[in-house]
Structure formats: C-alpha cells, structure tokens
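**Q** quick one: sequence plus predicted model below, questions after.
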Amino acid sequence: MDATDLSFLRANLEEAHYVSGSILIEPHQKTEYVYFPYNCVVSIINTVSGGSTVEVGTIGNEGMAGLQIFLDADAVPSRTLVQVAGEMARLRADKFRELADRSAGCRKFLNRYTLAFLAQVSQTATCNRAHTIDERCARWLLMTHDRVTSDTFNLTHEFLAFMLGVRRAGVTVAAGILQKAGLITYKRGNITVLDRKGLEEASCDCYQIVRTEFERLLETQMKSRIG
C-alpha cells in the first residue's frame, strides 16, 4: 500500500480488545465491518441441523474476516467469532470497498489472500473427513500458535470441541495424548506449546499444505517458533 492508503486506514480503523466468543458476523445478516486481527484468532463456524458445529476457517494477522465484502456480497451462511482473545481493528464495509476500489495493491493482496483462504477451507474439509481427532487437534493448535504472540493461549475443552466439531470427551483424549508426549501442557483452560517441532510431527500433513500455500500466494514467510 502507498502512503495515501495507509493514511486512509489510520483515519478509519477502529481498534479494540476482543474477548473469546465475541460474535463478529452472524449468518445471513448484513456484514457491517471487516476485521483485521493483530494477535487474536478468529474462526468461521458452520452449524448443521441438530446444532452441531465445526470450524471451517481460521483467520489471524495474515488476513482478514469479512472477505465476502471484497467479493461483493453482504451476507454469508456462516458465523464468525473470536476464538482466542486479543487485539483487532475493524473497518466499516463501505470504507473497505472504497479502499479496495481505488488501490491496485490492496486488490492484488486480496485476490491472493482469497485463493489462500479457499485452499485452507478445502483442506480443512479434507482433514475433518480423513484424519483422527488427535491429528486434527495438533493441526488446529499449530494454526493457532502461528497467529498469537505467545506460546500460551487460553482455550477450554468446550471451545476446542466446538471448533473441531467433536464431543468434549474426544478432545480430552486428544489433548491428553499430546500432553503425555510432552508436546503441550493444558491447565485450567490454558494451553502451552512446549515442543513445536514435535507438534508438527503429530499433526497430519494438512497443516504444512495450507501453510505452504499461504507463503506461496502471499509471498511472505509465516511466523514460526520452531526451535
């Protein structure tokens, strides 16, 4: 972005702290804002008949929530909420459209980010069908770890089960396997990543496939705390 675009953002962004569980975008309702996480993590959730839920997309400081505005749509059938608490900025939808319409650099990034995010969503669907709960849990923890600024983040069993679309008992077993292997600790809703490399080895290959695609399309090295 050039200096004019940055000045526009500084004048129109609204920054705030968001707690876990905060609803940003409701399904089938008009999207009023787009959101840019700084150190929090945002999830896109689908709900099926009977009330079961599963996360289909994860967003952190590599991207934005509310991509439908860029795609000229006002509403989507999914719910967008804060997964891990932290700081985030929001921009009114009309201001975002104004910026995207006039900035070639912004449009280029958003086109590439859209492709990367679609790759994540499609790989998540594959992962949910093909891999075990403990592999999926490891993948999810890695994706979250990439997007926060600490090795420790707050997450309850209930919320992790909500994200993975499984029963709490399944999450308890999966987290126990990872903890027994010395990869994480899990106490009172706080997860600490102890062995990043080991966690990658415990995950399915979906994590690396998505990460590689983001780095290729966005031409940037995603943050890593390996070693």
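**A** Alright, I've got the coordinates.
**Q** every contact and neighbour count from this point should use C-alpha atoms.
**A** Fine.
**Q** now do the same contact list for residue 83.
**A** Going by Cα atoms under 8 Å, 6 or more residues apart in numbering, residue 83 touches 20-21, 40-43.
**Q** tell me the secondary structure at it.
**A** strand (DSSP: H, G, I helix; E, B strand; the rest coil).
**Q** check it against this one:
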Amino acid sequence: MPHSANSRYKNRLLGLLDPQDMSLLSPHLERVELGLRDRLEQRGMPIKFVYFIEEGIGSIVARMAHGRDTEVGLLGHEGMTGTVAVLGGDLAPHECFVQAAGAAMRIPIAPFRDAFEQSPTLQRFLLQFVQCLMMQTSYTALANARLRLEGRLARWLLMCEDRAGTELNITHEFLSIMLGVRRPGVTVAVQILEGNGLIRAMRGKIVIRDREGLIALADGSYGAPEAEYEKLLGSSPVRFKVVATSTAVSP
C-alpha cells in the first residue's frame, strides 16, 4: 500500500501515512519531550496516550516477582506505543518506559480509536507495524534461547544504534535489566566485545566501533525483523541499516 511522505514528522509511521489517514490523527497530535525513565505505559492499566516516537528509545519490559524484569520490545523513530489498542485491547500488558531521552508525537487514546475505526487503510497500516514488532519479539526469544550473552548484547546494541546512533548512554545495571541477566554477566560480555574491538566502553557509555563485527556476533538474530519492516512499511529515506542475511542462529 503506497504512502506519501509527511515530512514534518520524524516518526516513520506518521511520515508514511496516507494524507487522508493523517488528517484524522493530526488535529489531536501534540509534541512532548521524553525524559529518561519516563513511563509511557503501566502494566494492567488503561492506555491513555499513543506515542509516536521521534527521537530516543522506548523499552517494553515484562515483569516477574522480585524485580526479575527483562526487555521484550524496543521502539524508536520507526514505531509507536499502544499496539494493544491496535489489536482491540484496553490495558497495557507490559511496562513501557523511556530508555534514551528524546521526543514524541502523542495522541489521546479516544481520538486514536476514532481514527482507527473510521479508516480501513489506517487499520491495515498499523497492523503491519504490529506484525513487525511481533517478529522483533520472536527474534528476541530466539536470541535468548540460542545465543551466548555476548551475542545477545551485540544484537541489542545494533538495535539501539539504529534508533539512537553509535554513542549510547547506558550503565551495566540497566543493561542487566534489558537483557534479563545479572550485572556481573553483563560486565563480562561488555569486556568480550571491547576486547574484540567491537565497542568502546566507558563509564555510563558505550561507543560502537565495528558494526559489521557486531552483526557477525549476533549470528542471524539481527536483520530479519528489520528487513520485514522495510518490506511492509519502507518507502522512506530513513531506514534501518541492514537487511536480512542468510545467516541463521545455529540450532
């Protein structure tokens, strides 16, 4: 389905919307700043706003008892929160908070639902994004099951670079939450990547030095979801940096 570019928006979904669909959303959109750790959704609570991220990164985090949290989804300028609303739900299934500060265009849930119900083309377009996010989540599960921690870290850093550039402000403690492992394990994984010249690690910051090396270490867990996004929702000058490769995670 072709979409025209709405150049005033940095969010790819908004930038690719059909003009008629955009006209349903635009009167209700407002730009908001996103501060580090701002909560965009709370598990089990009604969704109040849908955020179309323009700058920064949002993390979808699943929670268990005793603080055993792990990231199950990652969003940036390519995406939106509130996907459960696209599927007809009302309550957030997971936490969603800001991992890297930035900005977003947000819309209250009521006018978002009205626009969604009025337009079959908007429904199909946003459902395609949900499909892409589900594929990302499935590859997260694959990486968690099949890769060593340094491979999982490589994939996660690549996904962050796509959305925030080569310099990432991140602590080992926060990485442990994102990857669902203990902090000492993260420290070892970071040391392995740095020792191989793939990254440079500083206090509270990681700089990516060798993207191709990270892709190789990710061993096929990175690339396919990004290529699926480009196939379904592409047609924009701002793209993910890699398409799918033939490499697969070894069984």
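**A** Here it is on my side, so go on. Not measured: the values here are computed from a predicted model.
**Q** from the contacts of residue 83 of the first structure, pick the one nearest residue 64 of the first structure.
**A** Ranked by distance to residue 64 of the first structure (Cα to Cα), those are led by residue 42 at 8.9 Å.
**Q** would you map the helices across the stretch 101-250 of the second structure?
**A** 109-118, 120-146, 149-164, 172-179, 183-195, 211-218, 224-233 (DSSP state H, counting those that start in this stretch).
**Q** out of these, which gets nearest to residue 12 of the second structure?
**A** helix 224-233 (8.8 Å).
**Q** now do the closest one: distance to the chain's middle.
**A** Using Cα atoms, centre = their mean, to the nearest Å, the mean C-alpha position of helix 224-233 of the second structure is found 13 Å from that of the whole chain.
**Q** compared with the first structure, how much does that helix deviate?
**A** Average distance, helix 224-233 of the second structure versus aligned residues of the first structure after superposition (mean Cα distance after the TM-score superposition for the first structure): 2.1 Å.
**Q** that helix corresponds to what range in the first structure?
**A** Helix 224-233 of the second structure corresponds to residues 209-218 in the first structure, going by TM-score structural alignment.
**Q** need the residues that contact the matching stretch.
**A** So stretch 209-218 of the first structure is contacted by 109, 112-113, 115-117, 119-120, 123, 220-222 (Cα under 8 Å, 6+ apart).
**Q** out of the helices of the stretch 101-250 of the second structure, deepest packed?
**A** helix 149-164 (a mean of 22; mean count of other Cα atoms under 10 Å).
**Q** wait, residue 139 of the first structure sits on residue 206?
**A** Yes - between residue 139 of the first structure and residue 206 a contact is recorded at 7.4 Å, counting by Cα atoms under 8 Å.
**Q** name the nearest residue to the residue nearest the centre of the first structure, sequence neighbours excluded.
**A** What sits nearest the mean C-alpha location of the first structure, by Cα atoms, centre = their mean, is residue 58, with 2.1 Å. Of all residues not flanking residue 58 of the first structure in the chain, residue 43 sits nearest, at 4.8 Å (Cα to Cα, 6 or more residues apart in numbering).
**Q** follow-up on the earlier one: farthest pair in the contacts of stretch 209-218 of the first structure?
**A** By the measure Cα to Cα, 109 and 123 form the most distant pair in these, at 21.0 Å.
**Q** what's the spacing between the alignment partner in the first structure of residue 212 of the second structure and residue 182 of the first structure?
**A** Counting by TM-score structural alignment, residue 212 of the second structure corresponds to residue 197 in the first structure. Separation of residue 197 of the first structure from residue 182 of the first structure (Cα to Cα, to the nearest Å) stands at 11 Å.
**Q** what of residue 203 of the first structure?
**A** Taken as Cα to Cα, the span from residue 203 of the first structure to residue 182 of the first structure is 14 Å.
**Q** kindly report the same for residue 48 of the first structure.
**A** As judged by Cα to Cα, residue 48 of the first structure and residue 182 of the first structure stand 35 Å apart.
**Q** between these two, which one's more packed in?
**A** residue 182 (14 against 8; other Cα atoms under 10 Å).
**Q** that one maps to what in the second structure?
**A** In the second structure, residue 182 of the first structure lands on residue 197 (TM-score structural alignment).
**Q** show me what contacts that match?
**A** Residues in contact with residue 197 of the second structure (Cα under 8 Å, 6+ apart) are 209-210.
**Q** try it again at 7 Å.
**A** Residue 197 of the second structure makes contact with residue 209, according to Cα atoms under 7 Å, 6 or more residues apart in numbering.
**Q** equivalent analysis for the one 3 residues further on, please.
**A** When the contact criterion is Cα under 7 Å, 6+ apart, the partners of residue 200 of the second structure are 194, 206-209.
**Q** ok, and the most crowded of these?
**A** residue 208 leads those on contacts (other Cα under 10 Å) with 22 neighbours.
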